[in-house]
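Colleague: predicted coordinates and the sequence they were generated for:
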Amino acid sequence: MGAPEDDKTRVEAAPRPEGDDLPRRIGRFHVLGRLGVGAQGQVLLGYDADLNRRVAIKLLRGTGGPDERDRMRREAQALALLSHPNVVQVYEVGEYANTLYLAMEYVSGSTLHTWVKNHSQREILGAYLQAGRGLAAAHSAGLVHRDFKPLNAMVGKDGRVRVMDFGLARGELATRSPEENTVMRAPTAVLWSGVTEAGSLMGTPAYMAPEHWNGEVVDARTDQFAFCVSLWEGVYGERPYAGKSTEDFRAVILGNKRREPPAAAKVPSWLRQAIERGMQGDPAQRWPSMAALLAELESGTPRRRRRFAAAAFLGVGGLVVGDVAYENLQARWQADACWDGGQELVSQWETARPTAQAAFVAAMPALGERTFRRAATIVDEFTAGWASAKSKLCMMPRIDPRWSSDLVGRAEECLLEARWAFESTLERFVAADAAAVQHAVAAVSDLPPPTTCLDLSYLARQSPPPADEQVRAEVLRVRQALRQVRSLGATGRFQEGLEQSRKLVTEADAVGWRPLSALARFRAAMFASDVTDLEQAETWLEEAMVLAAETGQDSLLADIVTGMADVVGGRMARHEEGLRWAKLAQAMTVSLGEADTVRGTWVLNILGLIYLDRGQLDEAEEVMEQILTIVREELGVDELEMAGPLNNRGNLHYRRDRLEDARVCYQRALELFERILGPEHPDVALALGNLARLALDRGDLDGAERLGLRALAIREQTNGAESLEASHAQQDLGNIYRSRGESAKALELLERAAVGAAKALGAEHPEVGYALLSLGELHVQRGDFEKASRFYSRALGIFQASRGPDHLDVAPALTGLGEVALGRGRVAEAVRHFERALQLYAANERPRDAAWARFALARARWTRKASQAEARELARAAAEELTALGAAADRAEVDAWLAERGK
C-alpha cells in the first residue's frame, strides 16, 4: 500500500533530487526523504503504511561482524522495550543492504537546544524535568545514554519532550561545530553506546563528565552530569565549561574550572546548588540518582514549592531565614545526620529491589520485567522525594520559627504514613503474585506525595495528635493498619480490604479519638463501594461525615462528601441527591484551594458522569473538558491520570453518536492503560469493553468478539466470575454472540450478566435493566415474544422508577416492546411505542437511534396498506439520516428493505 494522498506524509524532509541514491523502501517502510546525514550514517524520513504513521529511520554506513551486529541488535531491542512518554520510541530494528537500520518515532518540532531560546526559565525547567524523567526511565531499565545534550532531546509540537539518540548514529554531524560534535574513537561504536569497547571514548566534549574523559566506567551518574551541564546552559544561556576544542573541554572539566554565571542571570540559588551538585567531579558526590535530582528540582518548581519567607535569627551570626537561609545551609545538611536520615527509604528500596524484581518475573514471566521497570521508576521518584522531605524537615525548626513542635509532629506523622504506605507496598512486591504484578503501577501511583508533608497550609488543616501519649500510640497503630489496608485496594484485593477495614472501624472506636473513627469509616466505605455493598458504604460515609465535621477535618470531609456523591449519585443512580453532594464537594475543593488540581478532578469526574447518566450532555462535556485541561497542565498528556478522563470523554462522544471521536478516545485510553498498568489490568478491560461495543456498532463482529473475549478474561481473573465488572463483560460478549446468531452462547452469557448485576446492586438498579434489555433482544431474535415481553416490561419499570419517564434509557425498552407488539400483529401498540421512543431519542440527541426508531415505525406503518406511502417516506428519511452519520451498513439494511418494496 502506498503513502496516503494527504499532507501527513509531506513534511520537513527535503524533496528527492533527480537521480537521488535513496532506497524506495527499507523493510516495510516507504522512504520519503532525507532528514540528515553524517559520518556514521543517515537519518531518513519514512512512512509506515500498515499503521499510517511517519517514522525516522536511522541507516548506518558501517557493518561490523555478525557478533557485533547481534550485540547491537540486542541493545536496540532493549531500548525498544523502554516505553516512556519522554523517550523517543523505537519501533523496529532490522538489516538492510548488509547494514543495520532502526525505525523510530518521528517527532515534528525542534531540539531542546533551539527551543530554550524563546522560552522562560520556568518553561525551560519544566522541559528539562520531562527530559530527566526520560533519562530516569532509561536508567531504571538498565540503559545509560552516554551522550545527553540539548541537541539530543526534541520538543514536539505537542509540548512533550523526548530524549533521543541513545548512542545511536545522528544526522548532520558534519555540519556541527567542534564542541557540538560527538567524539567517537572506538571502531565498534557504530549503533549503540552500550556495546562500545572498554576504554573507548564516546560523547560530546562540552557535556562529558570527568570519568568519561578518563576512560573509566560510565553509569547513570555520568548522564546526570551531562543533564546538569545542559540544564545550566538552558537557564543561564551559556555552558558552565568554556572551550573551543576537545582539549579545551578536557582541561576545564578535569580541572573543575567552571566559569561564573552571567551577572544578569536571575537563577534562584536553590536551583544553582542543585545543578552544581549534579556536576561534581566525583560521581559519589552527585545526586544518588536522576530520580533524586528530579525530586529536588520539582520541589522547587512554582507549582509545588512553598516559599519560606519568615525572618528570624539563627545563632550568633544572625542568619535571615526563609529561602535564603535554607539555600545557604543546604550543602551543609547534605553532609550531616539530617541528610543521612533521609536516605533510609532509598537504602531500603535499593536493598529490596533485586528480590522484588525476581518476584515479578517469577509471578508473570511475560509481563513481570516490563511492569517492574515501570513501577520502579515511580518508586525511585517517591523514595527520592521522601528523602528530600525528611532531610528538610530535620532542619526546619532551626531556621524557620513557623515550624512549631506541633507542626513538626504533624509533618513527621505525615512522612511516617507515607513510609507505611511504601513499606506495605514493598512487602507485597517482594512476595508478588500475578495480581500484585497486574496492579503494581497503580499501587505505587497511589503512594502519598511526600512534598505534601512540608506544606504548612496542609499541615494546619490536620487535627492535632492526642495529648495523651498512650492514646497517641494507639492512634498511630490504627492509622498504620489503615494505610496498609489501603494498599490492598491498590492491588485489587477489595473483599479482603473490606473485611480488614471493618475490623479497624471497631478498633478505631475503641481508641476513642473521633478523627480516627472518621478516617476508619471513610476507608471502609470506599472498600464497601468497591465490592458494591452500597448501603453499608452510604451508612459509613454518613457517620464519617459527622465525625469529620465535628473535629474540623476539612480535607477529609471534602473526600467523604465526594465519596458520597460517587456512591449515591453514580453507583446507586440517585442522581438528584448525587448532584447535591457533588456540588457541595466541588465548593469544598475551591475552599481548600484544590479546585484546579489533579486531586480536585475526583469530584469533577463524578459530576460529569452524573450529568452524562442524566442526559445533560452539554454540562457533561464542559466538566470533562475541564478535567482534561487540568490533568494536561498538571501532569502532561501521557500520564495515567489522562486515561480515565479520556475514557469518559469517549462515552460522551458515543452518546452523541460521534463514533470515530469515541474510538480515538477509547483507543488512547487503552494505550495508556496498557503501557502504564500492563495488559492484564482491570482498567484495560474497561477500554476493551468500550471498543468492543463500538466494533459491534460498526458491524465488525470478529473484532468485537476478540475485544470482548479479552475483556471478559481480564474481568473474571481480576474481579471474579460473579462480580459486577464481570457481568458487564458478559453482557457485552453476549450481545456480540447474539448479533452473530450464536443464540445458545448469547443466552448463557446474558443470563449470567443479569444475575450478577442483580446480586451486586439489587433487583431495581438500572444496571439490571440494561441486562434485561439484552435478554429481551435475544428472545425477540429467537421468536419467543412472551419471554421478550416480560424482560422488556421489567426493564421499562426499572428505568421509569429510577430514571423518570423521559430519560433516554426508557427509549430502548419502548423500542423492544414495539418489536414484540409488531411480531404479535398488534400494529397500533407497536406504532405507539415506536413514536414515543423516537421522541425520546430526538430529545436526548441520539440521531442514530432516532433513525432506527424511524425505520421501526416505517416497518409498522407498512403493515397497513393505507399508510404504506408514509412508511416509505419514513424509511427514506431514516436512510438519509444514517448516511449523514456515516453508518453505511445500517443504511444498506434500510435500502434493502426499500428495494424489496419497490422503493
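Modeller: Looks like it came in fine.
Colleague: make it CA atoms for all contacts and neighbour counts henceforth
Modeller: Fine.
Colleague: which strands and helices sit next to the strand or helix carrying Asp70?
Modeller: Using DSSP states H and E, Asp70 sits in helix 66-81. Judged by 3 or more Cα pairs under 8 Å, 6 or more residues apart in numbering; DSSP states H and E, the packing partners of helix 66-81 are strand 90-96.
Colleague: buried stuff in the strand it packs on?
Modeller: Neighbour counts using 16 or more other Cα atoms under 10 Å place Val90, Tyr91, Glu92, Val93, Glu95 of strand 90-96 among the buried residues.
Colleague: list just the nearest of these to Ala842.
Modeller: Nearest to Ala842 among the buried residues of strand 90-96 is Tyr91, at 46.0 Å by Cα to Cα.
Colleague: so what's Leu81 up against?
Modeller: Applying Cα atoms under 8 Å, 6 or more residues apart in numbering to Leu81 gives the contacts Arg370.
Colleague: gap between it and Ala418?
Modeller: 31 Å (Cα to Cα, to the nearest Å).
Colleague: try Arg706
Modeller: Distance, Arg706 to Ala418, using Cα to Cα: 41 Å.
Colleague: for Ala757, same thing?
Modeller: Here the distance between Ala757 and Ala418 works out to 37 Å (Cα to Cα).
Colleague: okay, these two: which has more neighbours?
Modeller: Taking other Cα atoms under 10 Å, Ala757 and Ala418 do not tie; Ala757 has more neighbours (27 against 22).
Colleague: so the more buried one sits against Ser727, correct?
Modeller: Yes - using Cα atoms under 8 Å, Ala757 is in contact with Ser727, at 6.3 Å.
Colleague: another one to put next to it:
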Amino acid sequence: MLAAGAQIGRFQVQALLGQGGMGAVYLAWDPVLERRVALKAIHLGEDGKASAKTRFRREAKVLAQLNHRNVCQVHDWVEARGSAYIAMEFIEGEILSKVAERLDLRRKLQVLRSIAHALEAAHAKGIVHRDLKPSNVMVDAGGQIKVLDFGLARLVDSASAPGDDPTGDAPHLLRLPEPPGGEPTVVVPATPGPEERTSVGSASPSPASSSWGEVTEAGVFMGSPTYASPEQMCGKRVGPPSDVFSLGVVAWELLLGDYPFPGKERARMTATVQGQLKPLRGRGLPRHLGALLRAMLHRHPDKRPTSRQVAEAIDHHLAGKPAVWWVAVALVALGAVFGGGYYLFGRSIIADLVKETPPRMAVMPIRNDTGDPVLDAQVGVGLTELLATALQGSPNMTVVEPESVNRVISNLRISPADAMKPASQPRIATALGAQLFLRGALSRDPAGQANMLTYELVDGAGQARFSGVVRAPRQGSFAPYELVDPAAKDLLHKVDPLRSNAAQNLPVPPGVFAAYAEGKALFLKGDFKGSEPRLQEAAMLAPAFSSAVSAYAACLRRLGRDQAPAVANWALMSAKATGDRWAEGRALALKAYLAKDLGHLDESQKLREATLTLAQAVGDRDGETIAYNHLGLIAAERGKDKEAGEFYERSLKLSQQTGDQVYLSLAQNNLANLALKRGDLGTAEALYRNNLSLQQALGNRWGEALAQNNLGVVALMTRDLPAAESRLTAALTIRESVGDRVGRITCLRNLGILALMKGDVAESARFHGRALDLAEASGLRTIEAECRFYVAELDRLQQRYSQALAGYRKVFDQLSEGVTPEVRWNAQAAGAECLLRKPRPDVKQAEARLLAIPAREADSPYVHRAKAWLASRTGQRDVALAELARASEDSRRQAPEIRAELETLRAALLAEGR
C-alpha cells in the first residue's frame, strides 16, 4: 500500500482511490504535464517476474496507443519498488452499475453503443478486454462513457502464463471450487429442472442487492465469471467475440435487470457454457433488441456479431430502422429451414387480425369442472392468472392483464360463477376491447387419474380459432404449472409459428399457490378481511413471489393498515429481483395510489411517472392508459386543470385505440368533470349523457351510478331541483346495491346540498353527517376534508360560529398545500367570515386570513362572500355589494346552495342604505 506523498516514477501519489482484484488504484499528480492521473498497481506475482516485465512493457505500449473517446486513455507505465504501474486518465464520475437505474431505455442503448465502439477500437488493434463488466465502465461528469482496464486481465496473467501465448488460455472454470460466499438468496422452491427457467417467483437477485453479481478472482481466472464467455469458462482461447459476449451480459442486465442465464454459481456457469439462455418472451423488450441480445450471447463465438455490428444495430434501432445484419441472417436461416413450407405450416391462426396493431386477447376465468370445490380459487383465479402471464410477450397479440379482466368483471357486477360461463364472456371481452378471448375448463379423465385442461381461443365473431387439451397426472397437491406451460407453449406456437417456444413458469410450492389463489379470490369478492391472512401466508412463505406480495399490499391498502406502504415497497423489490417488469409496474402503481390516499401528491406523481415510463418500455398500453388517467387526477387535485385535461385526453386517445370501454368512459367522465368545474355545463352534460349510454350498454352498474350522480350535479347547478333529486336518488340506490362506499359518500353529500337548496337544513345536516361518518371510516383524508367543509358550512349557517371555525380549521389542516386547493382556501375564507360574525368580531385576524389566500384561488363565491362581510364590518357598503355580486356570478357554479343566502345578505345591505 502506498502512502500519500510516495513517488512512483515522476508521479506523486495523493490518495488511495480503491482496491480491486487487479491491485490498488491511486490518485496521483503528473508534475510534467500538470494533470491528475489514476495510477493502477499491477500485481505481477513472484514467479516469472523477470520474463513478465518484457511482456508487460510490450503490451502496455499497445494499450497506450489505443486512443478513443470511449476508452480510458493509458498515459504511461512505470516499474518501481518491485512492482509495475500504469498511469491512466483520471475520470470523475460513477461506474455504470451506480447510474443504471437512473437511465431510460434510450440512454441505456446509447451507453451500450458507446461500449461497443470502444471494443471496436480495441479489437482493431488486436486488444481484447477480457474482463468487461459494469464496474469497468464509467460515466463521467459530462455523461461521456469511458471503458476502463482494456487488456489488464491479460497483463495480470502475463506473469504466470507459460510461454508467449497471446490468447491467454485459462483453467476450466467449471472445475474450480465453488466460490465461498455466493449471492443473496430469497425463499423459492427447490432448484428447478432444466425446463423450468422463468417465473414470477424467480430467485435472481436484483442489481441493487448483488452489485450486479460481480465476482473477480485475480490470478485464477482472467475475467469475472458472471460476465465471462463460455470459451473463457472452459479455458479455451479467447478473442474479440468473448468481449462481445460479456457486453451481451452487461446489456441484458442493463435493459432487463437480471442475469441472462438461470441458476447460481456453478449451475449458472453450466447454463452459460451450455447456452441455456433464459427466454425473452414477455419481457417487453423490442423484438430487434431481443434478437441482438440472443446473437451476442450465442454459445459459439463465430456466430456472434462483431462489436462494430452491435454498434450499428443499436444505431439502427435508435434511428427507428431495422438492423440489416440480423434481419438478413434471419431470412437466410428461415429460407434454409422452412423454404416454401412457411406458407403451409408457418401461418398464424390469427394472421387476419394482426393489422396495424396486434389484437387484444383476454384470458377468461377458467371453470373448475373437477367436482372438487377446494380447487375453485386455484383454478378460477390462480390458473387463469398463470396462463395470462405465460402468454404475454407475443408480438402478434396483446394479452390483457388479469387485473384488467378482474376490474371489468367487478365493474360489470358479474358474479365469479357467471364470469366462467361462455354466455357472459363476450360481454367481458367487448368491455375490454378484446378481439380474442381464451376460455377453458379443468376436468378429470374418466378414470380420475389425470387432470385435463381444455381451452379454446375464440374471436369476436364467436369463431373458435384454436382448441386444445393438456393432461397431467394427479398428484397429492394440485400442480397447475404442468398444465399451463404446455398449453401456453402450444398456443404461442399457433399464434406465432416462427418464434421460439413460450417462457415457462418456475412453480411456487403448491401450498403457497393455494394460499395465494384463495386469498386473491376473496379479495376480488371484496372480502378484504378474509383475504388478508391467506395473502399474508403466501407472501411470508415465498417473499420472491411478487404477485402474492403485491396482492397482500393491495389488501392492506383496502383495509387501511399502516403497514401497507412497507409491504408495497417489499412488492416492488420482489418484482425487481425476479425481473418481472409487469409486476414491477403494478407495485409502483400501488405505491402511487397509497401516496395519493395519504395526500402526498409529489410522491404520488413521481411514482406514477415511473409507472408510465415502465409501461411504455414494456409496451403495456393498458398501463399507459391507467397512468395518464391517474396523473390527470393528481393534477386536478392540485388545481392544475389544463394539465389534468391533457392527461385525460391522452388516456382517452389510448383507450380509443385499445378499445377498452371502461377506461374510455373513465377518461370521458374526467374530462366532463373539468368542463363542469370551469362552468361549461353544456359540454359537461353532453359528455355525462354519452357516458351514461355507454355504461348502460355495457351493463356497468357502477359506471351508470357515476353518470347519474354527475348529471344530478349538473341539474343542481342549473337549479333544476326535481331532476337533481331524481338523478341523485337513482345514483345512491345503485351505489348502495353494488357496495360502492366512496360513491355513496359523494351521493350523500350532493343530496345534502340539494336539501339545503330546498330550504331543509335539518335534512341537509343528516345527509352531510352520514357522508362524513362514511368518509372517516374509509380513511380517505381528502374526501373526509370535503365532507367536513359542508358540515362546517351548516354550523356557520346556523350561527354556531365557534363550532364552524373549528371545522374549517380541521379542513385546512387536513389538506396539505397543493391538495384540492379550492377546498382548502374556501375553508380559510369561511373561517375568516366566522371571525367577522362572532359577537365580538376579530376584523384584524379575519383580514389577515383573507390576504393569505393566493390570487388564483380568490375568485370563489366563498371568498367573495367572506370579503363582503369584511367590507360590511368596516363600513364599506358599496364594496360589500360588489363582492356579493361577484359571489352570485359564480361562473363555475361551485356553490349553488348559497345563492339564497347571498340574496338575503344583499337585501339586508340594500335596506341599510335606505
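Modeller: Perfect, thanks for sending it. Only a predicted model underlies this, so the values are computations on that prediction, with no experimental measurement involved.
Colleague: any idea what the TM-score is?
Modeller: After superposition, the two chains reach a TM-score (TM-score structural alignment, normalised by the length of structure 1) of 0.50; 577 aligned residues with a Cα RMSD of 6.6 Å.
Colleague: re earlier: can you give me the angle the helix holding Asp70 of structure 1 makes with strand 90-96?
Modeller: Put simply, helix 66-81 of structure 1 runs at 160 degrees to strand 90-96, going by axes from the mean of the first three to the mean of the last three Cα atoms, to 10 degrees.
Colleague: tell me the SS of Leu44 of structure 1?
Modeller: Here Leu44 of structure 1 is recorded as strand under DSSP: H, G, I helix; E, B strand; the rest coil.
Colleague: helix or strand: which one has the closest residue in space to it that isn't next to it in sequence?
Modeller: Nearest residue to Leu44 of structure 1 in three dimensions, chain neighbours excluded: Arg34, at 4.4 Å (Cα to Cα, 6 or more residues apart in numbering). Arg34 of structure 1 is located in strand 29-37, with elements delineated by DSSP H and E.
Colleague: quick one: the helices in the stretch 401-550 of structure 2, in order.
Modeller: Using DSSP state H, counting those that start in this stretch, the helices found in the stretch 401-550 of structure 2 span residues 402-411, 416-419, 425-432, 481-495, 510-524, 528-541, 546-559.
Colleague: can you tell me the distance between the two ends of stretch 345-363 of structure 2?
Modeller: Using Cα to Cα, the end-to-end distance of stretch 345-363 of structure 2 comes out at 26 Å.
Colleague: how many neighbours does the closest residue to Ile378 of structure 1 other than its chain neighbours have?
Modeller: Among residues not flanking Ile378 of structure 1 along the chain, Val444 sits closest, at 6.6 Å (Cα to Cα, 6+ apart). By other Cα under 10 Å, the residues close to Val444 of structure 1 number 23.
Colleague: thought Val444 of structure 1 was touching Arg374?
Modeller: No - using Cα under 8 Å, Val444 of structure 1 is not in contact with Arg374, being 9.8 Å away.
Colleague: for the residue nearest to Gln19 of structure 2 when sequence neighbours are not counted, which residues are in contact?
Modeller: Closest residue in space to Gln19 of structure 2, ignoring its immediate chain neighbours: Val25 at 6.2 Å, by Cα to Cα, 6+ apart. Contact analysis of Val25 of structure 2 by Cα under 8 Å, 6+ apart lists Leu16, Leu17, Gly18, Gln19, Ala38, Leu39, Lys40, Ala41.
Colleague: which PyMOL command selects the buried ones in those residues?
Modeller: Buried members of the contacts of Val25 of structure 2, defined by 16+ other Cα under 10 Å, are picked up in PyMOL with:
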select buried, resi 16+38+39+40+41
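Colleague: make CSV out of the contacts of Val25 of structure 2 and add distance to Lys576 of structure 2 and secondary structure.
Modeller: Formatted as CSV, those follow (distance: Cα to Cα, whole Å; DSSP: H, G, I helix; E, B strand; the rest coil):
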residue, distance to Lys576 of structure 2, secondary structure
Leu16, 34, strand
Leu17, 31, strand
Gly18, 29, strand
Gln19, 29, strand
Ala38, 35, strand
Leu39, 37, strand
Lys40, 35, strand
Ala41, 37, strand
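Colleague: re the thing from before, in the helix holding Asp70 of structure 1, what counts as buried?
Modeller: Those would be Glu68, Arg69, Met72, Arg73, Glu75, Ala76, Gln77, Leu79, Ala80, for helix 66-81 of structure 1 by 16+ other Cα under 10 Å.
Colleague: tell me the one among the residues you listed nearest to Ala331 of structure 1.
Modeller: Closest approach between the buried residues of helix 66-81 of structure 1 and Ala331 of structure 1, by Cα to Cα: Leu79, at 36.1 Å.
Colleague: please report how far that closest one lies from Met154 of structure 1.
Modeller: With the distance defined as Cα to Cα, Leu79 of structure 1 ends up 17 Å from Met154 of structure 1.
Colleague: what's the answer for Phe522 of structure 1, then?
Modeller: Phe522 of structure 1 is 45 Å from Met154 of structure 1, by Cα to Cα.
Colleague: more neighbours: which of the two?
Modeller: Phe522 (30 against 27).
Colleague: which residues touch the more buried one?
Modeller: Contacts of Phe522 of structure 1 were listed using Cα under 8 Å, 6+ apart, and they are Trp540, Leu541, Ala544, Ile560.
Colleague: give the contact list for the residue nearest to Ala675 of structure 2 when sequence neighbours are not counted.
Modeller: Take Ala675 of structure 2 and drop its neighbours on the chain: the residue closest to it by Cα to Cα, 6+ apart is Ala684, 5.3 Å away. For Ala684 of structure 2, the contacting residues are Leu671, Ala672, Asn673, Leu674, Ala675, Leu676, Val714, by Cα under 8 Å, 6+ apart.
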